[in-house]
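Visitor: only the shape, not the letters, is given here:
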């Protein structure tokens, strides 16, 4: 795919800009700029300078006034920056205007492009790679005009050269639209294949749970702790993009499949919300959710709202949700937990690192599963040991005892198996 703009050979020195809009606050701008710093650090750029700017009214040409824009470009040059990164979303025209103001010497991008770059680097599965490619193509299409501004510098400014550039632009736009169609077709095929696999999995009705939450809240670490796994769990934003599922036996023996999902972030490019709906469908089809929050984050309420808002878009907000505050082993303010307990009375406080609070979490998970599974006492004949084995696979066997007349079990029974085990259910008076 053609580059959207003529990028410098090496981009490594960044200036970050956060613009406080009329309906926003400087506190929120500062918080988002801090988050942008983490995103940019994840990409690997050095941050040379940061600026916050408050405006009374957004300007169509540059978002800020022309005088302020020139001042910011001069600052970027003074700090030898080769990229300016806005926390605010820029239109394609605004990006072109900023780069023209910088005389083509400084690349200008926004938070959306940073997130797209991170997703592009981290995606592993075929589905995630296609989703990111689709989001990138759709993001780039309206920005293709700037890709051909270099023609005038290479060949001069005559009308013949301008016509050639315009013709090439049209060809390039057609090519990108063709690529978008191709990726959509491929993605449909991958999604259909995944849905087929899910239907096969649903024939063995093991309950499922999805871990959701803000990026870097400790979701992957929690999955590792609950399932004794060793999936990637780094102290970085978006360390995990592809959903990872692991089997987790509950204390009763009831099997449960837990899936780690991509982390959310404020101002996530809407294209990525749409592109990753298929991946996040694990949250939609699961029996319940574990919503993980970083207890030490000063923006924990905003992070919680971001996650719940995306879940609402996905149609999963009304599912049963266990809210957990993670990283209490690193709690830096003892009053924080008391305050959060008042505002989130049903929440649990845990540490995926030390294991603190995990017993309470497992008990709550088991209570939710058992509410959807019948608890029965069974006496199954010896010749039906196949049914005993199936109950071990698909239900939760709490107690098993071999007797002369068969196998005595106390078990959680999936609804779809109730008719099968009906002849072997013991009455209350039987033992």
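Guide: In hand now; what should we look at? Just so it is clear, the model here is predicted, and its values are computed rather than measured.
Visitor: please make it C-alpha for all contacts and neighbour counts, starting now.
Guide: Fine.
Visitor: now do the helices in the stretch 51-200 of the chain.
Guide: Taking DSSP state H, counting those that start in this stretch as the criterion, the stretch 51-200 of the chain carries its helices at 66-78, 92-101, 111-122, 126-140, 150-155, 159-202.
Visitor: presented hereafter is structure B, for comparison with structure A:
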């Protein structure tokens, strides 16, 4: 496809700048389209022996959208009042700068957009890539490129345009008026995927809250049908007595209903927080260390959790396959119990509505003793993924106190030079493959070494009727000697301070 840069400088001739830039943009779009859908074309997600039966994935696949089956309203003016149902889409990217480096960054971003669109259930038909200094305030692309996009949409028969960026409400309306089909930006696309994949009550409430926050400034009214104001009689005109209502237009009524619903959702989410905090406090009270798994979406976090614990949680080669946090119990080789928490994945320019809505869930990371930052070492831009994840993590309270280990996953298919480059830049790294099992034993040993150890020594006899305390010493402490005497179980061990106080309170006096 031919692409043209916006506003070339007068001093530069078309032969020296425009043609190369057109070629670069065309090559990028061609490569993105060639790789779109490759995961499904190759037979879908490749599972390892650690992933179990994957019953949840079978359930999700059974509900996958059917191609060419749609219940969409055809009037584009209804776009704000219905759920997204993406089917056949054209991708649109915009980048600044010039040359191969800028084009490479644009390719990574556009390829990710293609993966997002496919995860939402659509088919990528074509793409348009433009270089310009900044987005056009009117139509994002400019009138000339918008007209070219309209021609591409008409030629391919697409029903949706997906923009690799966040559109202002006025930009989206103007672009829809030109291309005559639904226009969706990156934020709306991510919100749609979250809405599809959320399963828990809290997850669904968090996603709905984020969607409403996104929708509120984007409500749009058309014509007199949106007015609910009757008004008084002026010069004999008007409906007169009995017709004067509250004076709200329909769009104002919609906004009020959305705000009321958002208030209710915030209350529901706040009401769910104590249950999660109670579980967290219980683990702290019993001195159970915690490990949090975080990272970019589709980096292999759930696969790693399965490899470490045999949890059998859902694994899918798709973006944002996991939304609801999963906490599993595990043991070190010397018998100490700890928890592993799999969290929601991050992405570049993660919508701030989602960050705010999922803040209570992300607190699990800030409360952990160890953070496993999982990175897809086979990705074209792993450093960009690391930076995007840390940008979100920086806003989580207490994260600066958590020890971070960068886990380079998928090394079985990664470039060794890239792995060496990242290991040279990061302070603490470990190399694994959750699919083949490479490095998993080393990671388990690292977890065992880095988790906090009990530091209070006890030498006492616990009466036989308090076997629960002896069991807790086995789970969370380190036992040097255990023997059964006439009055109870003698323990020579190291435990945490809280358990030490409980043991001394019930210990048999000599």
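Guide: Thanks, I have the structure now. Since this is a predicted model, take the numbers as computed values, not measurements.
Visitor: redo the helices of the stretch 51-200 of structure 1 as TSV? Include distance to residue 379 of structure 1 and mean neighbour count.
Guide: As requested, the helices of the stretch 51-200 of structure 1 are exported to TSV (distance: least, C-alpha to C-alpha, whole Å; neighbours: other C-alpha atoms under 10 Å):
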stretch	distance to residue 379 of structure 1	mean neighbour count
helix 66-78	77	15
helix 92-101	70	19
helix 111-122	51	20
helix 126-140	46	21
helix 150-155	80	12
helix 159-202	27	14
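Visitor: nearest to residue 419 of structure 1, of the ones you listed?
Guide: When these are compared by C-alpha to C-alpha, helix 159-202 sits nearest residue 419 of structure 1, at 17.8 Å.
Visitor: how much does the closest one deviate in direction from helix 126-140?
Guide: Counting by axes from the mean of the first three to the mean of the last three C-alpha atoms, to 10 degrees, helix 159-202 of structure 1 points 150 degrees away from the direction of helix 126-140.
Visitor: which strands and helices sit next to helix 159-202 of structure 1?
Guide: Packed against helix 159-202 of structure 1 by the contact rule (3 or more C-alpha pairs under 8 Å, 6 or more residues apart in numbering; DSSP states H and E) you find helix 126-140, helix 150-155.
Visitor: in CSV: those helices, plus distance to residue 88 of structure 1.
Guide: As requested, those are arranged in CSV below (distance: least, C-alpha to C-alpha, whole Å):
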stretch, distance to residue 88 of structure 1
helix 126-140, 15
helix 150-155, 26
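Visitor: and of these, who's closest to residue 233 of structure 1?
Guide: Nearest to residue 233 of structure 1, of these and by C-alpha to C-alpha, is helix 126-140 at 18.2 Å.
Visitor: that closest one aligns to what range in structure 2?
Guide: Using TM-score structural alignment, helix 126-140 of structure 1 lines up with residues 201-215 of structure 2.
Visitor: what residues does that stretch touch?
Guide: Residues outside stretch 201-215 of structure 2 that contact it (C-alpha atoms under 8 Å, 6 or more residues apart in numbering): 80, 188, 191, 194-195, 198, 258, 262, 265-266, 268-269, 272, 323-324, 353-354, 356-358.
Visitor: got it, and stretch 443-458 of structure 2?
Guide: For stretch 443-458 of structure 2, contacts defined as C-alpha under 8 Å, 6+ apart pick out 289, 308, 332-333, 369-370, 430, 432, 476-478, 491-497, 500.
Visitor: residue 267 of structure 2 -> structure 1?
Guide: Checking TM-score structural alignment: residue 267 of structure 2 goes with residue 185.
Visitor: which residues touch its match?
Guide: No contacts exist for residue 185 of structure 1 under C-alpha under 8 Å, 6+ apart.
Visitor: hmm, 10 Å instead?
Guide: 179, 191 (C-alpha atoms under 10 Å, 6 or more residues apart in numbering).
Visitor: do residue 237 of structure 1 as well
Guide: 35, 38-43, 115, 118, 214-217, 263-265.
Visitor: what's the closest of the helices and strands packed on helix 159-202 of structure 1 to residue 26 of structure 1?
Guide: Evaluated over those, closeness to residue 26 of structure 1 peaks at helix 126-140, with 28.2 Å, by C-alpha to C-alpha.
Visitor: how far away from the center of its chain is the closest one?
Guide: 15 Å (C-alpha atoms, centre = their mean, to the nearest Å).
Visitor: quick one: that helix to structure 2 mean distance?
Guide: Following the fit onto structure 2, the mean deviation recorded for helix 126-140 of structure 1 is 0.7 Å by mean C-alpha distance after the TM-score superposition for structure 1.
Visitor: what angle sits between that helix and helix 92-101?
Guide: On the basis of the same axes, to 10 degrees, helix 126-140 of structure 1 is oriented at 70 degrees to helix 92-101.
Visitor: what about the match of residue 267 of structure 2, distance to residue 94 of structure 1?
Guide: Look at residue 185 of structure 1 and residue 94 of structure 1: by C-alpha to C-alpha, to the nearest Å, they are 32 Å apart.
Visitor: how about the helices in the stretch 401-510 of structure 2?
Guide: Assigned by DSSP H, counting those that start in this stretch, the helices in the stretch 401-510 of structure 2 fall at 416-425, 440-450, 467-476, 497-506.
Visitor: tell me which of those helices is the most buried.
Guide: helix 467-476 (a mean of 17; mean count of other C-alpha atoms under 10 Å).
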